[in-house]
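Trainee: The following comprises the amino acid sequence and a computationally predicted model.
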Amino acid sequence: MLQAFLLPMLPVVLVAALGAVLSRRTEWLNNPSLGTLVTNIGLPALLIHSLLKMDVDLAGMGELLAAMASALALIAMITWLVLRLTGQSVRDYLAVLTNPNTGNLGIPVVYALLGEDALAPAVVISSVVTISHFTLGVSVMSGSFKPKELVKNMPAIALMVSALLIGFQVELPAFAMRTLDLLGGLTLPVMLLLLGRSLGNLKLGHTTRWGRLLAMAIYRPVVGVLVAFLITRLFAMGEIEGLVLMIQCAMPTAVISYILATRYQGPVDDVAALIILSLPFSLITVALLNTLFVSA
């Protein structure tokens, strides 16, 4: 059982580790445009290509979007209540504990464990979380909502383009699909390299709050997978889509939360610690999911 999980995950770990090593020894990954390239070109191309190749119907796509949006909303409500009851800062931790790392970790993990059939749902779910980062994340941490951030969100635009193509049953020519495939192909390896770079460059400041942070690190994947399991039953989701939703919701604290905390004067050291601490608990949760639902 364990081998069935570890072998598909090994390439994910190795590529991320390579990113961490390269960030320490070279300048190759230090260009900030790499992340922008993946977000604005690679991920939208991967999204459109995956949805069109999978021949997803508009109703199915809408259901997946609604399921993930509902999961995030429920996680946010539970987290808000937990933070208020425990006396923790809603501004500092609500978005951090709600939005998982579905992008540069979740998509590769889903692909490694479930294969190409799960890629389209994984990218759709990741796009919903990306939108959440620039709505819930920005509004909570900054104290104001900026609609222009959403308008410039390329994954959201790619979702709308995909919906239009699917709704009007537009079939792109072979050369266009091949172009999208080539552009989307850069997404997974670069995402993992950048994840490794981010983890390798995180700076943990002095803190005496390790007990509280450890509890939060366990909370993030556990509440995510429990809520996702509930949503799969409420929406009567198919096996693949349900597994993708649970795996994505079990991901650790997102690296983008660290970026937002830095930008809006949040608890940068705590968020950095949560990214690292929640990673092993997330992988343990995914391993259990793999044993219960994939390898069974």
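Mentor: Cool, the structure landed.

Trainee: contacts and neighbour counts: CA atoms only from here.
Mentor: Fine.

Trainee: For stretch 257-268, which residues meet the burial criterion?
Mentor: Ser257, Tyr258, Leu260, Ala261, Tyr264, Gly266, Val268 (16 or more other CA atoms under 10 Å).

Trainee: And stretch 180-197, by the same measure?
Mentor: Per 16+ other CA under 10 Å, stretch 180-197 contains these buried residues: 180-181, 183-184, 186-197.

Trainee: now do stretch 118-130
Mentor: 118-130.

Trainee: Return the subset of those residues lying in helices.
Mentor: Using DSSP state H, Leu119, Ala120, Pro121, Ala122, Val123, Val124, Ile125, Ser126, Ser127, Val128, Val129, Thr130 are the members of the buried residues of stretch 118-130 that sit in helices.

Trainee: got another, please set it beside the one above:
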Amino acid sequence: MIQQVFSIVVPLFVIAAVGYFYGSRVRPEMRITNQLIMDVFMPALIFHVMIQEDFYPSQYLPIMLAGVLLMLGSGVIAFGLARLIHLPWRGFVPPAMFSNWANLGLPLYVFSLGDAALGAGVMLVVAGNILCFTIGTYIYSGKLSSLEVLKTPVIVAVILGGAFNFLDIRLPLAFDKSVEMLGQIAIPLMLFSLGVRLTRASWKDSRAGVIMAMFCPMVGVALALLLIELIPMSAMHQNILILFGALPPAVVNFILAEQYQTEPDAVASMVLIGNFFAVISLPVVLFFVLSN
């Protein structure tokens, strides 16, 4: 079992580590690469998953609901904790809610549970993005713009994929293969990009970073275990939700915090230390999932 766990998590961290050391040495400009991930490769992955004949959106409603409740629950608990230990809540709450669903989550689900886990993982990414670019943006900026989320390519891909699925439209094989190949680029490139991005995060506010590193897996997994008792879902979706709850803060938190100047150093520390701590926490949670 231990060997199986390491065979799953080692490739994830090796690819991210390659990105980290390459980023430390070369300091590449990743803005265009990250934009390509979010504007082309991730939408292609989502669209391709959603137009498959065996993709039925209704089967993912329970896990999407559970994912949303997990994020909101994490946010409420983080708000109370921030007030209790005197940390700025606008900088502490979003990293507790918005984790690495895409960069780390999707590869983790696929490597540990197989390709069948990709559909549920994609729908959790969708739910997370909707919350992040509505509630998350509001917390960081103090302003709410619900229309912004509809402009993001990921959400456009969801709408188009849903329409194609509902109308039973099938792409010609050559086009379907092209979209599939574009989507296949997303997962390894996201891991590499994560590693590069972490070279620019900060160790300055290590107190907040250490607290968040422990908060995410402990609270996330506890909420996931509670929700799988309350919301009926398949065994695979239960396992995905537990892994979802264990994920560290997403890099997008650092980007938004920097954009709106809301505790950017503290948020950068939470992202950096949280992702490094995941080297320990994720194998433990994965061992628990695979042993059940």
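Mentor: Cool, got the structure. The shown structure was predicted, so the numbers you read here are calculated from the model rather than taken from an experiment.

Trainee: picking that back up, relative to Arg233 of the first structure, which of the buried residues of stretch 180-197 of the first structure is nearest.
Mentor: If you rank these by distance to Arg233 of the first structure using CA to CA, Leu188 comes first, at 29.6 Å.

Trainee: could the ones in helices among the buried residues of stretch 118-130 of the first structure be laid out in CSV, adding distance to Leu10 of the first structure?
Mentor: Formatted as CSV, these follow (distance: CA to CA, whole Å):
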residue, distance to Leu10 of the first structure
Leu119, 18
Ala120, 22
Pro121, 22
Ala122, 19
Val123, 21
Val124, 24
Ile125, 23
Ser126, 22
Ser127, 25
Val128, 27
Val129, 25
Thr130, 26
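
Trainee: Apart from its chain neighbours, what residue comes closest to Pro283 of the second structure?
Mentor: Leaving aside its chain neighbours, Pro283 of the second structure sits nearest to Val5 (6.2 Å; criterion: CA to CA, 6 or more residues apart in numbering).

Trainee: Against Ser202 of the second structure, how distant is the one you found?
Mentor: 29 Å (CA to CA, to the nearest Å).

Trainee: Likewise for Gly136 of the second structure?
Mentor: Counting by CA to CA, the gap from Gly136 of the second structure to Ser202 of the second structure is 21 Å.

Trainee: now Met64 of the second structure
Mentor: In terms of CA to CA, Met64 of the second structure sits 32 Å off from Ser202 of the second structure.

Trainee: Equivalent analysis for Met97 of the second structure, please.
Mentor: Met97 of the second structure is 20 Å from Ser202 of the second structure, by CA to CA.

Trainee: So which of these two has more stuff around it?
Mentor: Ranked by neighbour count (other CA atoms under 10 Å), Met97 of the second structure and Ser202 place Met97 first, with 28 against 20.

Trainee: Pull the number of nearby residues for Leu114 of the first structure.
Mentor: With other CA under 10 Å as criterion, Leu114 of the first structure counts 17.

Trainee: Tell me which residues touch it, please.
Mentor: Ile240 (CA atoms under 8 Å, 6 or more residues apart in numbering).

Trainee: Count the neighbours of the counterpart of Thr253 of the first structure in the second structure for me.
Mentor: Using TM-score structural alignment, the partner of Thr253 of the first structure in the second structure is Pro249. By other CA under 10 Å, 28 other residues sit near Pro249 of the second structure.

Trainee: Same check on Phe175 of the second structure?
Mentor: The burial count for Phe175 of the second structure: 11, using other CA under 10 Å.
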